[in-house]
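> okay, structure incoming, though there's no sequence with it:
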């Protein structure tokens, strides 16, 4: 696990975009795992700027969303497909037909998870997966207690998660759906390179658990410790409770440029 502590959200966005660009340079048809929420927004903005300047093309890439609410109508402004279209697809040159998400609108929710797993497998698996993390340790919508071997499935959202997400629904917790379809922890761990972004003091405790804590279903994000290729991008506030933060800064500063991400 490489821990990178940066100055601010803009720098996090630039470095996150560097990681994506590195993968696309090596494999123009890279398969991207796409997160929603506030964490990856600056990465998407930077990718859009690079595409507009002609420095990068994602035209051959495919994308897979981490999760989707169940019960929101298609086209709802806070459905994750609408959000990813607004924040990422519309800003770059990827073909919208090559961006997929779990089917939260279908009649057979039990079958939706295995169908999504098969779609990812048919694409050859995810090359680089963007991730955020909830304050209580969830990745995608794998709440505390989730199996660390879980695959895409229906999940119930905790009140805490719904409260955290109410800001996207005009502060109305009751408007936040109670269920979602989400990639499992095992699905996420199958990605070849995982890139987790966390910013702000509110994420300091969960970042400490992720980087320096024990692997536990209490903090599902700690499963990333078991993966061979993880990059954690933090601002100073999110890194503030790390005991070894000075070491992480020194290691990144001394990293040879040829090593890449």
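Thanks, I have it. Note that the structure is a prediction, hence the values are computed from the model and not measured.

> contacts, neighbours, all on C-alpha from now
Will do.

> and the gap between residue 55 and residue 17?
12 Å (CA to CA, to the nearest Å).

> those two: which is more packed in?
Comparing residue 55 with residue 17 by other CA atoms under 10 Å, the one with more neighbours is residue 17, at 20 against 10.

> show residues contacting the helix or strand containing the more buried one.
Element membership of residue 17, judged by DSSP states H and E, is helix 9-26. Under the contact criterion CA atoms under 8 Å, 6 or more residues apart in numbering, helix 9-26 has outside partners 6, 30, 40-47, 56, 58, 61, 127-128, 195, 197, 199, 233-235, 260-261.

> residue 234 looks like it's in a helix, true?
No - using DSSP: H, G, I helix; E, B strand; the rest coil, the secondary structure at residue 234 is strand, not a helix.

> how many neighbours does it have?
Residue 234: 26 neighbours (other CA under 10 Å).

> ok, now residue 116?
Around residue 116 there are 22 residues (other CA under 10 Å).

> same check on the one 3 residues further on?
Residue neighbour count, defined by other CA under 10 Å, stands at 16 for residue 119.

> just the element for it, please.
helix 109-122.

> just give the number of residues close to the residue nearest to residue 192 when sequence neighbours are not counted.
Nearest residue to residue 192, sequence neighbours excluded (CA to CA, 6 or more residues apart in numbering): residue 127, at 5.0 Å. Applying other CA under 10 Å, we find 20 residues neighbouring residue 127.

> can you tell me how far residue 127 sits from residue 2?
Counting by CA to CA - residue 127 and residue 2 are separated by 17 Å.

> now swap in residue 58 and tell me
25 Å.

> quick one, which of the two is more surrounded?
For residue 58 versus residue 2, the count of surrounding residues by other CA under 10 Å is larger for residue 58: 24 against 15.

> put this next to the first one:
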């Protein structure tokens, strides 16, 4: 079931997203949070930090599991997702760092690292709330359009659309990694609830394709239509075709 929430401005977007996460933690302090990177959730994380500083939410008993990580970037690289999460959220709240999990993009055996992350997810039980952004090509996590999709955590070759979209964070396209490790579609769809967030007119068409079009591996986000509890948080520009 899709529950679409349209908001009018950036403040409402961030407030709504943060409130959904904070409400879950208030009910279930030991919640398993599936977290995402990219520009879309940054304001939501900032608002969560504010709620934490106001004493309205605590993360000290929560566990977090990130969707993905670039392969080949050191953990302290400015664009690594481990550093992103530390700087945008973890360093500013009371979550225990050992309870924050990001796939390893620097393991000697990457296939083993993917298997290890799958076991970690299985041992954790279900993700209570999984945050997702939406790629311009319909990817969620780093599950790119393909002839077939993989269910568990796996290694993926990044689509050129994705690399070009992310090049703005690097000095040049040549610095953007070509591979990543990502939760698979199956792992994502196991979450109890999914929060898909999208902003901007450039996401309107792919969002409509994902939520209203046919199920297809050429648009991985279309498989969200099969989930029983998806909240879609959009601004007016991104949601104009819904």
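That came in fine, so what should we check first? Computed from a prediction, not measured in an experiment: that's the story for all the values here.

> give me the three-state assignment for residue 154 of the first structure.
Per three-state DSSP, residue 154 of the first structure ends up strand.

> now do the contacts for the spatially closest residue to it that is not a sequence neighbour.
If the residues on either side of it in the chain are set aside, residue 154 of the first structure comes closest to residue 181, at 4.5 Å by CA to CA, 6+ apart. Taking CA under 8 Å, 6+ apart, we find residue 181 of the first structure in contact with 67-70, 102-104, 113, 141, 152-155.

> which one of those residues sits closest to residue 133 of the first structure?
Nearest to residue 133 of the first structure, judged by CA to CA, of the contacts of residue 181 of the first structure is residue 141 at 9.3 Å.

> which of the three states applies to residue 40 of the second structure?
Reduced to three states by three-state DSSP, residue 40 of the second structure is coil.

> what does the one 4 residues further on give?
With three-state DSSP as the basis, residue 44 of the second structure sits in helix.

> number of residues surrounding the residue lying closest to it once chain neighbours are set aside?
Ranked by CA to CA, 6+ apart and with sequence neighbours excluded, the top spatial neighbour of residue 44 of the second structure is residue 14, at 4.4 Å. Residues lying near residue 14 of the second structure (other CA under 10 Å) number 21.

> same deal with residue 11 of the second structure?
12.

> report the separation between it and residue 92 of the second structure.
According to CA to CA, residue 11 of the second structure stands 20 Å off from residue 92 of the second structure.

> same thing with residue 240 of the second structure?
Residue 240 of the second structure is 35 Å from residue 92 of the second structure, by CA to CA.

> and if you look at residue 195 of the second structure?
For residue 195 of the second structure, the distance to residue 92 of the second structure - CA to CA - is 22 Å.

> same question for residue 198 of the second structure.
24 Å.

> so which of the two has more stuff around it?
Using other CA under 10 Å, the more surrounded residue of residue 198 of the second structure and residue 92 is residue 198, with 25 against 16.

> got the contact list for the more buried one?
Taking CA under 8 Å, 6+ apart as the test, what residue 198 of the second structure contacts is 40, 133, 134, 207, 232, 233, 234, 235, 238.

> count the neighbours of the third one for me.
Put plainly, it is residue 134 of the second structure. Applying other CA under 10 Å, I find that residue 134 of the second structure has 22 neighbouring residues.

> what's the closest non-adjacent residue to it?
Residue 134 of the second structure's closest residue in space is residue 140 (CA to CA, 6+ apart), at 5.5 Å.

> for that neighbour, what are its contacts?
Contacts of residue 140 of the second structure (CA under 8 Å, 6+ apart): 132, 133, 134, 220, 221.

> list the contacts for the last one?
When contacts are counted by CA under 8 Å, 6+ apart, residue 221 of the second structure touches 134, 138, 139, 140, 210, 211.

> for residue 119 of the second structure, state which of those is nearest.
Distances from residue 119 of the second structure to those, taken by CA to CA, are shortest for residue 140, at 20.7 Å.

> where along the first structure do the strands fall?
2-6, 31-34, 62-65, 67-69, 99-100, 128-131, 153-156, 179-182, 193-198, 230-235 (DSSP state E).

> burial count for the closest residue in space to residue 165 of the first structure that isn't next to it in sequence?
Computed as CA to CA, 6+ apart, the closest residue to residue 165 of the first structure that is not its neighbour in sequence is residue 176, at 7.1 Å. Using other CA under 10 Å, residue 176 of the first structure is surrounded by 24 other residues.

> cool, and residue 174 of the first structure?
Residues near residue 174 of the first structure, counting by other CA under 10 Å: 12.

> again with the one 3 residues further on
Residues lying near residue 177 of the first structure (other CA under 10 Å) number 16.

> does it touch residue 73 like I think?
No - Residue 177 of the first structure is not in contact with residue 73 according to CA atoms under 8 Å; the separation is 11.2 Å.

> now do the same contact list for the residue sitting nearest the centre point of the second structure.
For the second structure, the residue nearest the mean C-alpha position is residue 36 (2.6 Å; CA atoms, centre = their mean). Going by CA under 8 Å, 6+ apart, residue 36 of the second structure touches 66, 67, 68, 131, 132, 133, 141.

> any chance of JSON lines for the residues you listed, columns neighbour count?
Formatted as JSON lines, the contacts of residue 36 of the second structure follow (neighbours: other CA atoms under 10 Å):
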{"residue": "66", "neighbour count": "22"}
{"residue": "67", "neighbour count": "26"}
{"residue": "68", "neighbour count": "27"}
{"residue": "131", "neighbour count": "24"}
{"residue": "132", "neighbour count": "25"}
{"residue": "133", "neighbour count": "23"}
{"residue": "141", "neighbour count": "27"}
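
> and which of those is nearest to residue 165 of the second structure?
Out of the contacts of residue 36 of the second structure, the member with the shortest distance to residue 165 of the second structure (by CA to CA) is residue 133, at 13.2 Å.

> what about the nearest residue to that closest one once chain neighbours are set aside, neighbour count?
The shortest distance from residue 133 of the second structure to any non-neighbouring residue, by CA to CA, 6+ apart, is to residue 197 (5.2 Å). The number of residues packed near residue 197 of the second structure is 21, by other CA under 10 Å.

> before I go, just wanted to say thanks for your time.
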